[in-house]
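Visitor: Next comes the sequence, and after it the predicted model I'd like to discuss.
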Amino acid sequence: MTASGPGNSGEVPTVLVKDSSGRDLLCFLEQLIPLDGSDYALLTPVDTPVCLFRLKDGSDPELIDAISDSEPILSVADVVLQEHDLTLVRSAVTLTVSGELDEPEPEDLEDDDGEEDDAETYELLVSFLVEEQEYGLYIPLDPFFVVARMDEAGAVLVEGADFDRIQPRIEAELEERELPE
């Protein structure tokens, strides 16, 4: 486990999470939740998470859930991001982008009535063509959380059935913590 202790610097601790494929993702430790004799961590990625979408004229972008690390689409995305001094990282859980990103302006996230548009949960970072098909890397506007189980070796990503079993219990614990005493 990598941790930059809270000490006097006021820094948020970081944790290196591993998934079942051996990939890792550096995250900030947001919450530590003890359940069933184990400590579970609620984490947010240090780098910016991104999602890959297939773009089609006249229809909504289509999320690409599973993609091989050697997929040619990712090689093209690498080149396009390098033009913006950004780097695509094939991390555990999600693709991430490292580098200096411009923060979206709050008014860009509002519609004409001055209200936030619930349908817009992603912001386009870059788009590009691969074999005459357009793709886009989008940044999720909602917080992106990762759940990991802490052990002596560090943090292990909670995946699949384990995640489905533990997620509602973590959410219930977090809601209980937020209630005023």
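Guide: That came through fine. Numbering: from 1, shown residues only.

Visitor: use CA for all of it now, contacts and neighbours both
Guide: Noted.

Visitor: Pull up the gap between the most centrally placed residue in the chain and L109, please.
Guide: Taking C-alpha atoms, centre = their mean, the centroid of the chain lies closest to P49, which sits 3.7 Å from it. Shown here: P49 relative to L109, a distance of 18 Å by C-alpha to C-alpha, to the nearest Å.

Visitor: do E123 as well
Guide: Between E123 and L109 the distance, using C-alpha to C-alpha, works out to 9 Å.

Visitor: Which element, helix or strand, includes the residue nearest to the centre of the chain?
Guide: Assigned by DSSP states H and E, P49 belongs to strand 48-55.

Visitor: What's the first helix or strand after that strand?
Guide: strand 62-63.

Visitor: Would you mind pulling the contact partners of the longest helix seen in the chain?
Guide: In the chain, taking DSSP state H as the definition, the longest helix is helix 160-178. Helix 160-178 is contacted by residues 33, 147 when judged by C-alpha atoms under 8 Å, 6 or more residues apart in numbering.

Visitor: do that again at 10 Å, thanks
Guide: Contact with helix 160-178 is made by 31-35, 40-42, 147-148, 157-159, as judged by C-alpha atoms under 10 Å, 6 or more residues apart in numbering.

Visitor: mind listing the strands in this structure by residue range?
Guide: 14-18, 24-35, 38-45, 48-55, 62-63, 87-90, 95-98, 122-130, 133-140, 146-151, 154-157 (DSSP state E).

Visitor: Just put the ones you listed in CSV and tack on distance to D78.
Guide: Below are the strands of the chain laid out as CSV (distance: least, C-alpha to C-alpha, whole Å):
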stretch, distance to D78
strand 14-18, 23
strand 24-35, 18
strand 38-45, 19
strand 48-55, 12
strand 62-63, 18
strand 87-90, 6
strand 95-98, 10
strand 122-130, 11
strand 133-140, 11
strand 146-151, 24
strand 154-157, 25
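
Visitor: also this one, for the comparison:
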Amino acid sequence: MTPQRDILKIIVLSCSFSIKKLSMSSPSFDSGRELDAQEIVTLTDSTGRSLDCYVENEVASDGVDYVLLQPVDLPIVILAWDDDEEDAEIPETEMVEDPEELAEIFLDAKAVLSERELTLKDTAYVMTISGEIPPLQEEDILSLEIEDDEESRLEPEELQLLTDFYHLEQHYSIYTPIDPYLFFAHTTANDELEMLDLSDPKVKNLVDLLIIQDDE
């Protein structure tokens, strides 16, 4: 039985989602939006995978260019449900982040998404999809209550359900964030993009500036 999806609040046993995805007050984006004139750059991770991103904003500080990026394609996250706890008041789920598990379920996830005319891509930093997602329905919204390692509660994140599937009797759900999924990077001396360390106070101030300017 699939857990109740009526803006369900759940406990996620991982905190990295809140690090990689930062909310912005602007509305959610559409993968079919027309931004042909907007600059596109490519992020590359240590494994050689790439991720094309729109440059939403940029600022220079001490001779270094900092950029606010939004993926061209729609990011997705995969949650693994503990079906034994489905009757619990607050069901538990876990965001799938282990590279080996993601690789194991990738083909199954790709197959169920293709049935909805969505193409799953193994991109850098976050998996993405291309194609037109269905209109947002209230019953498809999941509100995540995220706990970090110190058991402090972070601001809930809202996701839109795309589909469910099973792999080796494990129940998985595929979601896309409703708010924009943002990355922050700076240019290196070799004119390459490098992800920012958000724990650095100076970097946090620059990130805040990038978001504020982009909202204006």
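Guide: Perfect, thanks for sending it. Since the structure is predicted, the reported quantities are computational estimates derived from the model, not experimental observations.

Visitor: TM value for the aligned chains?
Guide: After superposition, the two chains reach a TM-score (TM-score structural alignment, normalised by the length of the first structure) of 0.75; 164 aligned residues with a C-alpha RMSD of 3.2 Å.

Visitor: returning to what we had before: got the buried residues for the longest helix of the first structure?
Guide: I170 (16 or more other C-alpha atoms under 10 Å).

Visitor: if we can go back for a sec, not counting residues beside it along the chain, what's closest to the residue nearest to the centre of the first structure?
Guide: T96 (4.2 Å; C-alpha to C-alpha, 6 or more residues apart in numbering).

Visitor: And S50 of the second structure, by the same measure?
Guide: S50 of the second structure sits nearest to T44 (C-alpha to C-alpha, 6+ apart), 4.4 Å away.

Visitor: what's the counterpart of the one you found in the first structure?
Guide: Residue pairing (TM-score structural alignment): T44 of the second structure is matched to K18 of the first structure.

Visitor: Repeat that for V64 of the second structure.
Guide: Counting by TM-score structural alignment, V64 of the second structure lines up with S38 in the first structure.

Visitor: likewise S199 of the second structure?
Guide: Match for S199 of the second structure (TM-score structural alignment): D164.

Visitor: Equivalent analysis for E117 of the second structure, please.
Guide: Aligned partner of E117 of the second structure by TM-score structural alignment: D85.

Visitor: so what's the closest residue to that match other than its chain neighbours up against?
Guide: Nearest residue to D85 of the first structure, sequence neighbours excluded (C-alpha to C-alpha, 6+ apart): G99, at 6.6 Å. By C-alpha under 10 Å, 6+ apart, the contact set of G99 of the first structure is 47-48, 81-82, 84-88.

Visitor: make it 8 Å
Guide: 47, 85-87.

Visitor: sorry, back to before: so how many other residues sit close to the equivalent of the residue nearest to P49 of the first structure over in the second structure?
Guide: By TM-score structural alignment, T96 of the first structure lines up with T128 in the second structure. The local packing of T128 of the second structure (other C-alpha atoms under 10 Å) involves 21 other residues.

Visitor: measure S46 of the second structure to E169 of the second structure for me?
Guide: For S46 of the second structure relative to E169 of the second structure (C-alpha to C-alpha), the value is 32 Å.

Visitor: What of F17 of the second structure?
Guide: Counting by C-alpha to C-alpha, the gap from F17 of the second structure to E169 of the second structure is 25 Å.

Visitor: more neighbours, these two?
Guide: F17 (14 against 8).

Visitor: one step back: could I have the buried ones of the contacts of G99 of the first structure as ChimeraX selection syntax?
Guide: To isolate the buried members of the contacts of G99 of the first structure in ChimeraX, using 16+ other C-alpha under 10 Å:
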select :47,86,87
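
Visitor: Of the contacts of G99 of the first structure, which are reproduced in the second structure?
Guide: Mapping the contacts of G99 of the first structure onto the second structure (both residues aligned by TM-score structural alignment, their matches' C-alpha atoms under 8 Å) leaves 85-87 still in contact.

Visitor: Test my guess that P34 of the first structure contacts L42.
Guide: No: taking contacts as C-alpha atoms under 8 Å, P34 of the first structure lies outside contact range of L42: 11.0 Å.

Visitor: Of these two, which one has the most company?
Guide: L42 (18 against 14).

Visitor: and the more buried one, what does it touch?
Guide: L42 of the first structure touches 29-33, 145-148, counting by C-alpha under 8 Å, 6+ apart.

Visitor: Which of those residues are conserved in the second structure?
Guide: Counting by both residues aligned by TM-score structural alignment, their matches' C-alpha under 8 Å, the contacts of L42 of the first structure that remain in contact in the second structure are 29-32, 145-148.
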